[in-house]
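Asks: next one to model:
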Amino acid sequence: MAGDHVTNVGDGDFNQEVLESSKPVLVDFWATWCAPCRAIAPSIDALASQYGDQVKFTKLNIDDNQDTPQQYGIRSIPTLLVFKGGKVVEQIVGAVPKSRIEDAIKKAL
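Replies: Now for the predicted structure:
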């Protein structure tokens, strides 16, 4: 379900892809059955096209990967975490407008 500029990540490659990234990373914690997750997907894809050279965009399916969401206390989806230097700098829970996601990205730059 990831777009052209969005990478799927999992428990196995989360450290390498997210925590060790040289640029900020947005992680979309989602599941296939989650309607709000599907609702914000076009916004994330659009922002990934726009900011893809400055920010890495990733998706993590919580049904297929349960360790990472548990580690970060993900209780509801969609949850978006923005990482910078391996640390969470922003958290967004729920289906929010594209502008709210963009604000979080701009803060991390």
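Asks: from now on I want contacts and neighbour counts done on CA atoms only, so please keep to that.
Replies: Will do.
Asks: tell me where this structure has helices.
Replies: 14, 35-51, 67-71, 98-108 (DSSP state H).
Asks: among these, which is nearest Leu26?
Replies: Nearest to Leu26 among the helices of the chain is helix 98-108 (7.7 Å), distances taken as Cα to Cα.
Asks: second chain to compare with the first, below:
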Amino acid sequence: MPTIAVTDSSWEDDVLKSDKPVLVDFWADWCGPCKMIGPALEEISDELGDKVTIAKMDIMANTDIPGQIGVKSIPLMVLFKNGEAVAQKLGAAPKSALKGWIEGEI
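Replies: Okay, here's the model as predicted:
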């Protein structure tokens, strides 16, 4: 399952009302580390898509939700379960570390 793009307007339906955990990657096009982890998140989404939705939110195009959540640095990955933020990871990491963290949290 490919990653999905989440926007300020789709946030409630895509993340808060999801019937499975959603990992949201807050990123921006100018962020080098964000670009580095993008392909790994795509692969993880394919591998774990039945257990978790991997979503990406461009903080430059969508400012409301990142502001409400308090995103100050990127890449920031926040895991939501039942509409609540339950875990977060700041910064880039190798695919194996990202996947292990996600699997440990879901």
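Asks: TM-score for this pair?
Replies: Laid over one another, the chains give 0.94 as their TM-score (TM-score structural alignment, normalised by the length of structure 2), with 106 aligned residues with a Cα RMSD of 1.2 Å.
Asks: Ala92 of structure 2 maps to what in structure 1?
Replies: Aligned counterpart of Ala92 of structure 2 in structure 1: Ala95 (TM-score structural alignment).
Asks: mind checking how far that match is from Ala35 of structure 1?
Replies: The gap separating Ala95 of structure 1 from Ala35 of structure 1 is 9 Å, by Cα to Cα, to the nearest Å.
Asks: quick one, what contacts the nearest residue to the match of Ala92 of structure 2 once chain neighbours are set aside?
Replies: Nearest residue to Ala95 of structure 1 in three dimensions, chain neighbours excluded: Pro36, at 5.4 Å (Cα to Cα, 6 or more residues apart in numbering). Contacts for Pro36 of structure 1 (Cα atoms under 8 Å, 6 or more residues apart in numbering) come out as Ile77, Pro78, Gly94, Ala95.
Asks: among those residues, which two are most distant?
Replies: Ile77 and Ala95 (8.5 Å).
Asks: any shared contact partners between these two?
Replies: What both Ile77 of structure 1 and Ala95 touch, as defined by Cα under 8 Å, 6+ apart, is the set Pro36, Cys37.
Asks: farthest residue from the center of structure 2?
Replies: Ranked by distance from the centre of structure 2 (Cα atoms, centre = their mean), the top residue is Trp30, with 17.1 Å.
Asks: now check structure 1 for the residue matching that residue.
Replies: Aligned partner of Trp30 of structure 2 by TM-score structural alignment: Trp33.
Asks: now do Glu103 of structure 2
Replies: Aligned partner of Glu103 of structure 2 by TM-score structural alignment: Lys106.
Asks: its match and Arg100 of structure 1: what is the separation?
Replies: 10 Å.
Asks: now do stretch 89-99 of structure 2: distance to the chain's middle.
Replies: Chain-centre distance of stretch 89-99 of structure 2: 11 Å, with Cα atoms, centre = their mean, to the nearest Å.
Asks: okay, buried residues for it please.
Replies: Lys89, Ala92, Lys95, Leu98, Lys99 (16 or more other Cα atoms under 10 Å).
Asks: now distance to Ser18 of structure 2 too, for the residues you listed, in a markdown table please.
Replies: Below are those laid out as a markdown table (distance: Cα to Cα, whole Å):
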| residue | distance to Ser18 of structure 2 |
| --- | --- |
| Lys89 | 20 |
| Ala92 | 25 |
| Lys95 | 24 |
| Leu98 | 21 |
| Lys99 | 20 |
